[in-house]
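Enquirer: with the sequence up front, the predicted model follows.
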Amino acid sequence: MPGKKVSMPLAVRIARWSRRLSWPIVKGLFILSVVLFVGGGLSYLFNRSDSDPLQMLRWAKSLAYAAFLLGVIRAYWEKIRQRYRTINLQHSEGHVVVCGIGDFGQSLVDAFLDKGYKVAVIELNAAHTEVVSLKSRGVVVIHTDASDPAALYEVNASKARYLFAVTGNDRRNVKIIRAARQTVLDEQNSGGDSDLRCYCHITDATLFEVFSQHEVFEAAHDGFYASLFNVHDAASRFLLEKYPPDAFAALPAAGSEPLEVVIVGQTRMGEALIRQLARIGHYLRWHSVQITVIDKEADAFEHFFSSYRDISPLDDTLVPGVTVRLVRKDPEKIKFVADLDAGDLGNPALVCCCLDDETLNIALALNLRRMLDNDDAPIVACLTSGLSDLLQEKQCRYLSQRNIHSFNPYRFASDFQVLLDDAADKIARAIHQAYLDSLSGENVADNPSLVPWQQLSEEKKNANRWQADHLSVKLREMGYDQRGVAAIDAVVDDPVWLEKLSELEHRRWMAALYLDGWRYAETGKDAVRKTHACLVPYERLSQVEKGKDDTMIRNIKHLVESPEWQTYTAFVDKR
């Protein structure tokens, strides 16, 4: 069925026609001036009485001037228009500044243009393939180092609404945010107002931890707010919420088989999925989770794994209850069952293809579908370009009929509900608010966590996020999908079930702390050394500490009945 024809605004049609016809008009004027010049010259030489050679020469001169002037304007039109837009930006407020045009930067530009925002881009590489396209769409593009304060002044960053540092270089991104804060301070010192929200993309885990406690990012400032984010970590949270492995896994026969997940590609997205599985992969029906990584680079795997090696003496244990093994095979050469050894794939509940080559991800997903015995296990191919839009499930039945799904982490991370409405943090906020309500009588000086969400450090926000991410797992263990709120009431009223879920919550809490660098110590809690006396099996906890897990389970009904849960589930379902 043909799509509905969309009428194009008159101004847009005129602009397109002018760009398309400007050079032909210049050529036509030039040719006509030459013809008139030659004709006038010949008439003058042969003294023809039926024509006015001087008039023809005057016309030729006028047309030549017109062709020259129009040609100059056309040749420098983009520079003139860009300069005009840059000057106009100096008198604008509420625009968006994107520093860096990578795949994610492009997704951000697309998202904000679609919402009608003015967008300015600072890109160091003037030869970037997307520059011409961005300029044609009305984007102001500045070619310089975005960490230079002069570049931020040129795009009037202090009056912008949002600024994104996504250059692909962590250190440069941090320098950009510091420079942005200085522009805001300068604006305020000169008597102006600012309300700038900055987002800094950090991929290195160590830098993320260090700067999450830096005073620039730790709390909101007057007229300036900055936060750190990692596209792949955010996307992995959503992917495992959308395709939870425990929802597709066959129940273990005797409770001893692990829940298996296969990740192809030791890429940043692959590593983010491993970390997220280690945080939320804790169940009652399965006592362990086994993550199989297929990649040809053993060094990259060892480098990643060595960061967590001291958690357990077992070589393949990432956190207690979650093991990771490497199948050292080249994904490009996996085309037939014979290309893998027996047991390499196992019986996974979920397969994620996370290679940087998108075409290879699709081909590999199709090949793995033929190799797996279980068609119920979804295969997710991670794609970072517009190819993912073409392979939407409703539009590409060839993949959806084979239970293969495309997922674009950049599209998700640049979604307006994620960026501006904090849709992915709705439940985490509700959990923190419940915590504040339960300790309303305590003093902030005694407990630094007793502050509103915006004032929390990134580390404490993450603690609430990891707890929120496991809520869906607990609900499935309770049977919430079949029985609704009655399933929660039955668990709370049953001491045995309540203790099982409290123990499950404690295991999840320990895994999150282990991944964040915490270790066991015999006494107390030391936030500086990251040691905690409660990093022990549940049965060794005091009744007071067990009571904290108990409270969390009892609070699940309140969370599920909250508007935040309804908003969050609707957000997940429509994607």
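Expert: Received the coordinates, thanks. Numbering: from 1, shown residues only.

Enquirer: only C-alpha atoms for contact and neighbour calcs from this point on.
Expert: OK.

Enquirer: does S457 really touch S212, like I thought?
Expert: Yes - the pair S457 and S212 qualifies as a contact (CA atoms under 8 Å) at a distance of 6.8 Å.

Enquirer: now do the shared contacts for those two.
Expert: E218 (CA atoms under 8 Å, 6 or more residues apart in numbering).

Enquirer: got the buried residues for the helix or strand that contains T359?
Expert: Element membership for T359 (DSSP states H and E) is helix 358-371. Neighbour counts using 16 or more other CA atoms under 10 Å place E358, L360, N361, I362, L364, A365, L366, L368, R369, M371 of helix 358-371 among the buried residues.

Enquirer: against that first model, consider the following:
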Amino acid sequence: MKTVVSTERSSGSDLRRGEFLPFLILVLLLVGGFVLHRHGAGQDGVQAAFSTIRLLLVEDSANRGDFVRYGWESLWPLYQWLRIAVPVVASWLLVRSYLTLIGSNGNWLLARFWPHNVLILGGDAQGRRLALEHRERGERVAVLTLDAANGANSELMQRGVKVFGGNALNLRNLKWLAGTRASVVYILAGVDSVNLKILDVLMRLHSEGGWRGTDKRSQICLVHIQDDFLAARVTDVNWLQRNGERCQVRVFNVWKNCARRLLSDDSLAPHCLVPRGVQPHVLMLGFSSLGRSILEQLAHLGHYPDRQRAMLTVASPDADTIEPRVHASFPVLTPNALAHGVHGHHLNPLIDISFISAPTDGLTTARLSRLPAVTIAYICTATLEEGIAATHSLLMTTPDQQFPIVLCTQDAVHTEVHRQINNYPRCHVFNAYDAGLKLEKNEPVLNEFTEREAAIVYLHFGQNSLVDSLAAQTRPRNGDSRSSVLLWDRTFNEHWFAAQEWERESSRDVVRHLHVKRHYFNQLEGEISEQDQRNLSELEHQRWCAERLLQGWRYAPNTDRSKRRHASLCAFHDLPIEEQNKDYTIVGVSRLLARARIASK
């Protein structure tokens, strides 16, 4: 899933080839003038060169008499040949550079007059898939990639996606494309450092007025950053503040998106496969980038309402190397590693994690028998071949067990291979290529309804009048149930865009975890008991604590956001009553949002 994006600014720039053509012709003419001078023309070299240019370009004075006067009569046949050859060669070079300029499809000059809604910088498999899905939604899409002539782009062209060849690091390229009022720009170079460079160029273009979307509020830049530290740098910096207008920059991780989707599938999520009161046990074979994100999302879920937390066993040949890295990245997974609560209570680990040093396709029956009963197994190897071998080995080792086996692939899987794996008993394929950036209604990368939900949670969190105000907004109007969808208020939009990205993402997580709550309390549309409401509120607080702890926040008696210290990082029963009411409020929001979601379908 990597895109070939050059970090060189000039050597690979197709736009500049045409600019050098006049200079090249001039150099050739100057060299010709010096050659003529050397053969006894009797003139200064520079004067001879300009005389040559004049003879070639000014037809009135270009006659045989001029050649006789300068003593160049023997060159008259050569001049006649050059008068024909130079325009032909120049035209050929111009056409060649123009064809290179426009790439395999589309026309750079027409880009100004063909406004597109979505611009994708980078043409890897995920970018192509994303372009097709946006196109299916009726949007105009343009893709800028160095590899425009790749045969994989032919499907994009057939579906009406414009593919342009060029370097995304070149400011002029972005002026041509982003200047066509694209409201959303995806940066999918595949390499974090290149993504950041492209983002910097794009923000410079925006600050100069070169990128102005069709709607000022919809100028959104989505950057694929895999490193959490770099992602924090992007979201903590106010990339643009120009005349009171701000360009919203969202950072996302394809693997995190995949893990979220995997754990939102009721048939493949561990908490949905066990009855209440039973601790789910996840077996992970291998520890790829996707596996790391699954671990993080399992920790994000925190403790369940029945006081159970997930167990995770990672089996990998390099487990001895992985274990210290995991505990360094996720210190909250280590027992007794957390700060004390209000009354000296420890916050329990978010999940129980253990490691086994063994080949992914070499787990023995005896080794597995010493583990707790497995709820589900995730195969998270680096390659598809290793994953298929590990899946087959696990099937042979556990013939009498019924737990699902999910092969989590990071590459595209051929349809026939996908079908054959699914034909095995209790085997499933979770393809990151299909799930990473897929624009589904229930959790898209960009979805107006989800954004409205998250904005309402962010802007009204903790206000006593929230439930009443939302109930008024979701009440059907004129008998039309669709009118109960939450309205997008201008004030909401302004405050939502002014928030920091981590605050917006936190509010989105509240909405994303509705499926976890729905699993335990599938009566969100109706009335729930007071005890269930309390359990649901505790679940939300535990999820919030898990999210903050994984982001590096710690408990402190007084909240200090600049130092990532928060007084609410403690057990639910240790919270002041007003803080507990916030979680009760979120429960009410979740119920009303669930109603609005149903009404919008």
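Expert: Structure's in. What do you need? What you see is a predicted model, and the numbers here were worked out from it, not measured in a lab.

Enquirer: the helix holding T359 of the first structure against the second structure, how far on average?
Expert: With mean CA distance after the TM-score superposition for the first structure, helix 358-371 of the first structure departs from the second structure by a mean of 3.2 Å once superposed.

Enquirer: just give me the closest of the buried residues of helix 358-371 of the first structure to V131 of the first structure.
Expert: E358 (22.7 Å; CA to CA).

Enquirer: spatially nearest residue to the equivalent of the closest one over in the second structure, not counting backbone neighbours?
Expert: Taking TM-score structural alignment as the criterion, the aligned counterpart of E358 of the first structure in the second structure is L384. Excluding its sequence neighbours, the residue lying closest to L384 of the second structure (CA to CA, 6 or more residues apart in numbering) is T409, at 6.1 Å.

Enquirer: could you report the neighbour count for the one you found?
Expert: 24 (other CA atoms under 10 Å).

Enquirer: ok, now V27 of the second structure?
Expert: By other CA under 10 Å, 13 other residues sit near V27 of the second structure.

Enquirer: swap in the one 5 residues further on?
Expert: G32 of the second structure: 17 surrounding residues under other CA under 10 Å.

Enquirer: and for P149 of the first structure?
Expert: 18.

Enquirer: that one pairs with which position in the second structure?
Expert: Using TM-score structural alignment, P149 of the first structure lines up with L171 in the second structure.

Enquirer: ok, its match touching V201?
Expert: Yes - using CA under 8 Å, L171 of the second structure is in contact with V201, at 6.3 Å.

Enquirer: can you tell me the distance between the two ends of stretch 329-347 of the first structure?
Expert: 18 Å (CA to CA, to the nearest Å).

Enquirer: please apply the same query to stretch 559-575 of the second structure.
Expert: Using CA to CA, first and last residues of stretch 559-575 of the second structure are 13 Å apart.

Enquirer: show me what counts as buried in it.
Expert: Those would be R565, H566, S568, L569, C570, A571, F572, L575, for stretch 559-575 of the second structure by 16+ other CA under 10 Å.

Enquirer: do the same with stretch 169-179 of the first structure
Expert: Going by neighbour count (16+ other CA under 10 Å), the buried part of stretch 169-179 of the first structure is D170, R172, N173, V174, K175, I176, I177, R178, A179.

Enquirer: read off where it ends up in the second structure.
Expert: The aligned range for stretch 169-179 of the first structure is 191-201, by TM-score structural alignment.

Enquirer: determine how far that stretch lies from the middle of the whole chain.
Expert: The chain centre lies 13 Å from the centre of stretch 191-201 of the second structure; the measure is CA atoms, centre = their mean, to the nearest Å.

Enquirer: list of residues touching it?
Expert: With CA under 8 Å, 6+ apart, stretch 191-201 of the second structure has contacts from 2, 5, 7, 168-171, 187-189, 223-227, 230.

Enquirer: can I have the buried ones of those as a PyMOL selection?
Expert: Those of the contacts of stretch 191-201 of the second structure that count as buried under 16+ other CA under 10 Å are selected in PyMOL with:
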select buried, resi 5+7+168+169+170+171+187+188+189+223+224+225+226
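
Enquirer: now the two most distant members of the contacts of stretch 191-201 of the second structure.
Expert: It's L171 and D227 that sit farthest apart of those, by CA to CA, at 25.2 Å.

Enquirer: if we can go back for a sec, what sits against the match of E358 of the first structure?
Expert: Contacts of L384 of the second structure (CA under 8 Å, 6+ apart): T409, Q410, D411.

Enquirer: adding distance to T100 of the second structure and secondary structure, write these out as a markdown table.
Expert: Listed next are the contacts of L384 of the second structure as a markdown table, based on distance: CA to CA, whole Å; DSSP: H, G, I helix; E, B strand; the rest coil:
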| residue | distance to T100 of the second structure | secondary structure |
| --- | --- | --- |
| T409 | 36 | strand |
| Q410 | 33 | coil |
| D411 | 31 | coil |
